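**Student:** With the input below, show me the fold.
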Amino acid sequence: MIRGVRGATTVKNNTEADILNAAVELFKTMIEQNDIYPNDVASAFISTTEDINAGFPAKGLRQMEGWKYVPVMCMSEMPVPNSLKMCIRVMLHLNTEKEQNEIIHVYLKEAKILRPDLEK
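**Tutor:** Next up is the predicted model:
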């Protein structure tokens, strides 16, 4: 079964260092909380709001041990009026035996407002 694992976080500054640090923190938390191994990941989609353009968040995932060959794509998030700014969103497509309700979606920093219904 392929399941989606969602995550999001925010950055304070549009710098490559802030983007990579926030992305790596998010990736590591998603991986840890869901016991994810790179070989089980079919692909990863990463989006950023239009105010983030100083670096690719995917670079952080690529630098992690074992993630070199996982297909990753970065894209721009829709610029919806009054939506959360400075936000990085992730969707990992994971081969897993877990049920939908066993997946832990991760929202860090200001991104917690995106899915308060998933707070545990």
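
**Student:** Only C-alpha atoms from now on, for both contacts and neighbour counts.
**Tutor:** Will do.

**Student:** can you pull out the strands in this protein?
**Tutor:** 2-10, 41-48, 72-76, 87-95, 106-107 (DSSP state E).

**Student:** residue contacts, the residue nearest the centre of the chain?
**Tutor:** Residue closest to the average C-alpha location in the chain (C-alpha atoms, centre = their mean): Val90, at 2.7 Å. Under the criterion of C-alpha atoms under 8 Å, 6 or more residues apart in numbering, the neighbours of Val90 are Val5, Arg6, Gly7, Ala8, Ala44, Phe45, Ile46, Ser47.

**Student:** now the other sequence, so there's something to compare against:
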Amino acid sequence: MIRGIRGAITVDANEEKEIVEATERLLQEMVKQNDITPERVASVFISATQDLTAQFPAKALRRLEGWTFVPVTCMQEMIVPGSLEKCIRIMMHVDTERSQNEISHIYLEKAKNLRPDLIDKQA
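**Tutor:** Purely as a prediction, here's the structure:
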């Protein structure tokens, strides 16, 4: 069964190093908490808020061993007044036997405010 696994993280500055390192941290936590291998990933969508322009967050995925052939795309998050700034969001589509309630969606830094109802589920 293909399941969507969500994740989000914020950064303090629009700097290439910070964007890539934060995205890599988020990806690694999503992989760890959900026991993901690259071969089971159908695709990854990564969005960033309009204030993050220094680098494509997808660059982080390419730094992970074994992820060379995983389809990934970046896009800009919708512009909504009052929404969270400097935020990177990930939607990963994974072939897994886990049920919906067994999936760990990962929210780090200020992104924890996006889904406080799921924070207690993070291991």
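
**Student:** Tell me how they score on TM after superposing.
**Tutor:** With the length set by TM-score structural alignment, normalised by the length of the first structure, the two chains reach a TM-score of 0.99; 120 aligned residues with a C-alpha RMSD of 0.4 Å.

**Student:** Ranking the strands of the first structure by mean neighbour count, which comes first?
**Tutor:** When neighbours are counted by mean count of other C-alpha atoms under 10 Å, the highest per-stretch mean among the strands of the first structure falls to strand 106-107, a mean of 24.

**Student:** now, among the contacts of Val90 of the first structure, which is nearest to Val70 of the first structure?
**Tutor:** Within the contacts of Val90 of the first structure, proximity to Val70 of the first structure (C-alpha to C-alpha) peaks at Ala44, which comes in at 7.5 Å.

**Student:** and the residue with the largest distance to the centre of the second structure, how far is that from Gln50 of the second structure?
**Tutor:** The C-alpha centroid of the second structure is most remote from Pro81, which lies 22.0 Å away (C-alpha atoms, centre = their mean). Going from Pro81 of the second structure to Gln50 of the second structure by C-alpha to C-alpha, to the nearest Å gives 12 Å.

**Student:** Do I have it right that Thr73 of the second structure meets Val44?
**Tutor:** Yes - applying C-alpha atoms under 8 Å as the test, Thr73 of the second structure and Val44 come out as touching, 6.6 Å apart.

**Student:** picking up where we left off before, make CSV out of the contacts of Val90 of the first structure and add distance to Lys98 of the first structure.
**Tutor:** CSV is the format used below for the contacts of Val90 of the first structure (distance: C-alpha to C-alpha, whole Å):
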residue, distance to Lys98 of the first structure
Val5, 11
Arg6, 15
Gly7, 17
Ala8, 21
Ala44, 18
Phe45, 20
Ile46, 22
Ser47, 25
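
**Student:** So which of those residues is the closest to Asp35 of the first structure?
**Tutor:** Val5 (11.4 Å).

**Student:** For that closest one, which non-adjacent residue is spatially closest?
**Tutor:** Nearest residue to Val5 of the first structure, sequence neighbours excluded (C-alpha to C-alpha, 6 or more residues apart in numbering): Leu92, at 5.1 Å.
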